[in-house]
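Undergrad: Sequence first, predicted coordinates after that:
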Amino acid sequence: MAGDGAPETEVFDASGLRVAIVAASWHTQVMDGLIQGVQRALADFRATGVVHRVPGTFELPVVASALAQQGYDAVVALGVVIRGGTPHFDYVCNAATDGLVRVGLDHTVAIGFGVLTCDNDAQALDRAGLAHSREDKGYEAASAALLTARTLRELGVRTP
């Protein structure tokens, strides 16, 4: 399982951090699970976040960039791309990944990478944080973003 070896989640009071969630609209059941996972993490960390929906995973970076420009400390990006019979999967996955990395580096903002890149629907459902899922990638993406935002703040990069 991909989650093997994951570190323990260090929960802290993140109530002073501004968090945005940008979520694709494809694969509703999986996306709803990912968003719920983010919301569970935010509750555990005593943080709140606002959800912005975009048409698909390809559109995540541009909205994440706009949110970073608005001063958010962390942006959690959620999407699902299921492999098909064309190279579309590779193009979308690469564009989303490269774009989100660029947002993080260009704006020095924490990006939670919650983009599932799966071979089939079953893999996506297994990572969506649903009752029958083995993994909760929404929770993990939010936790990573919050921990990174805290580190950036400790380094003096982002201050209230």
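TA: Received, thanks.

Undergrad: Every contact and neighbour count from this point should use C-alpha atoms.
TA: OK.

Undergrad: Tell me the spacing between G112 and A74.
TA: To A74, G112 is 7 Å away according to C-alpha to C-alpha, to the nearest Å.

Undergrad: any residues in contact with both of these two?
TA: Shared contacts of G112 and A74, defined by C-alpha atoms under 8 Å, 6 or more residues apart in numbering, are found at A145.

Undergrad: and the closest residue to L152 other than its chain neighbours, what is it in contact with?
TA: Spatial nearest neighbour of L152, excluding adjacent residues (C-alpha to C-alpha, 6 or more residues apart in numbering): R158 at 6.1 Å. By C-alpha under 8 Å, 6+ apart, the contact set of R158 is 73, 149, 152.

Undergrad: Among those residues, which ones are in helices?
TA: Counting by DSSP state H, the part of the contacts of R158 found in helices is 149, 152.

Undergrad: of the contacts of R158, buried ones?
TA: Those of the contacts of R158 that meet the buried threshold are 73, 149, 152, by 16 or more other C-alpha atoms under 10 Å.

Undergrad: From those residues, pick the one nearest V50.
TA: Closest approach between those and V50, by C-alpha to C-alpha: D73, at 12.5 Å.

Undergrad: hang on, the closest one packs against I21?
TA: No. The pair D73 / I21 is not scored as a contact, 11.3 Å apart, by C-alpha atoms under 8 Å.

Undergrad: Run through the strands of the chain in chain order.
TA: Taking DSSP state E, the strands of the chain run over residues 19-24, 49-54, 74-82, 110-118.

Undergrad: Below is structure B, check it against A:
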Amino acid sequence: MAHSGAPDITLAEGDFTVAIVAASWHTEVMEGLIDGAQRAAADAGARTTLIRVPGSFELSVAAARVAEHFDAVVALGVVIRGGTPHFDYVCSAATDGLNRVAIDSGRPVGFGLLTCDNEEQARDRAGLEGSREDKGHEAMTAALATASALAPYPL
């Protein structure tokens, strides 16, 4: 899997809890993203709770609702470009919303939202057998690394 330029991450000692908020569209891709996130959490000794929502647009409200109950949140979803501006609206709303959750809550939000032109691109990033990348794993690793970096500075 491609990790060109990826940093080596060392976590602080701690018992981190992470909410995985995951969309339901594009089942195969979503299962790969969730599996990657859960593997990264298990490797780090973090405990996870999986919360499923209908689509990527709903990731922000779910993340906002649960953020205060966890050390970090990982948002996973996929939006595939179609023939209408719907793609742009959903991607923008989800990105802006998740950023707002992170800033407003002071909790790290791992960004695992795939924004792809087609299903092939999404599968190639989903951590499935034959995929070049594992964005679910990367999103969890980023969230845990940030939680670890912020651990000395409690809310």
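TA: Arrived safely, thanks for sending. What you see is a predicted model; the values in this text were computed from it and never measured.

Undergrad: so what number do they get for TM-score?
TA: The TM-score (TM-score structural alignment, normalised by the length of the second structure) is 0.94; 155 aligned residues with a C-alpha RMSD of 1.6 Å.

Undergrad: Using TSV, lay out the strands of the first structure together with distance to L34 of the first structure.
TA: TSV is the format used below for those (distance: least, C-alpha to C-alpha, whole Å):
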stretch	distance to L34 of the first structure
strand 19-24	9
strand 49-54	12
strand 74-82	7
strand 110-118	8
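
Undergrad: Which of those sits closest to E8 of the first structure?
TA: Closest among those, using C-alpha to C-alpha: strand 110-118, at 16.6 Å.

Undergrad: which helices and strands does the closest one pack with?
TA: strand 74-82, helix 88-107, helix 121-127, helix 137-154 (3 or more C-alpha pairs under 8 Å, 6 or more residues apart in numbering; DSSP states H and E).

Undergrad: gap between G56 of the first structure and G49 of the first structure?
TA: Noted for G56 of the first structure: a distance of 20 Å to G49 of the first structure, by C-alpha to C-alpha.

Undergrad: er, A2 of the first structure I mean
TA: Counting by C-alpha to C-alpha - A2 of the first structure and G49 of the first structure are separated by 27 Å.

Undergrad: More neighbours: those two, which one.
TA: For A2 of the first structure versus G49, the count of surrounding residues by other C-alpha atoms under 10 Å is larger for G49: 18 against 8.

Undergrad: Go ahead and confirm the more buried one touches V22.
TA: No. Assessed by C-alpha under 8 Å, G49 of the first structure is found out of contact with V22, at 10.0 Å.

Undergrad: What is the burial count for the corresponding residue of the first structure for E133 of the second structure?
TA: Counting by TM-score structural alignment, E133 of the second structure corresponds to E135 in the first structure. Other residues lying near E135 of the first structure total 20 when counted by other C-alpha under 10 Å.

Undergrad: who's in contact with the spatially closest residue to E135 of the first structure that is not a sequence neighbour?
TA: Spatial nearest neighbour of E135 of the first structure, excluding adjacent residues (C-alpha to C-alpha, 6+ apart): R127 at 4.5 Å. Counting by C-alpha under 8 Å, 6+ apart, R127 of the first structure touches 116, 133-137.

Undergrad: likewise I111 of the first structure?
TA: With contacts defined as C-alpha under 8 Å, 6+ apart, I111 of the first structure is in contact with 74-77, 100-101, 103-104, 145.

Undergrad: what lines up against it once you look at the second structure?
TA: Match for I111 of the first structure (TM-score structural alignment): V109.

Undergrad: how close does the residue nearest to that match when sequence neighbours are not counted sit to A44 of the second structure?
TA: Excluding its sequence neighbours, the residue lying closest to V109 of the second structure (C-alpha to C-alpha, 6+ apart) is V73, at 4.7 Å. According to C-alpha to C-alpha, V73 of the second structure stands 15 Å off from A44 of the second structure.
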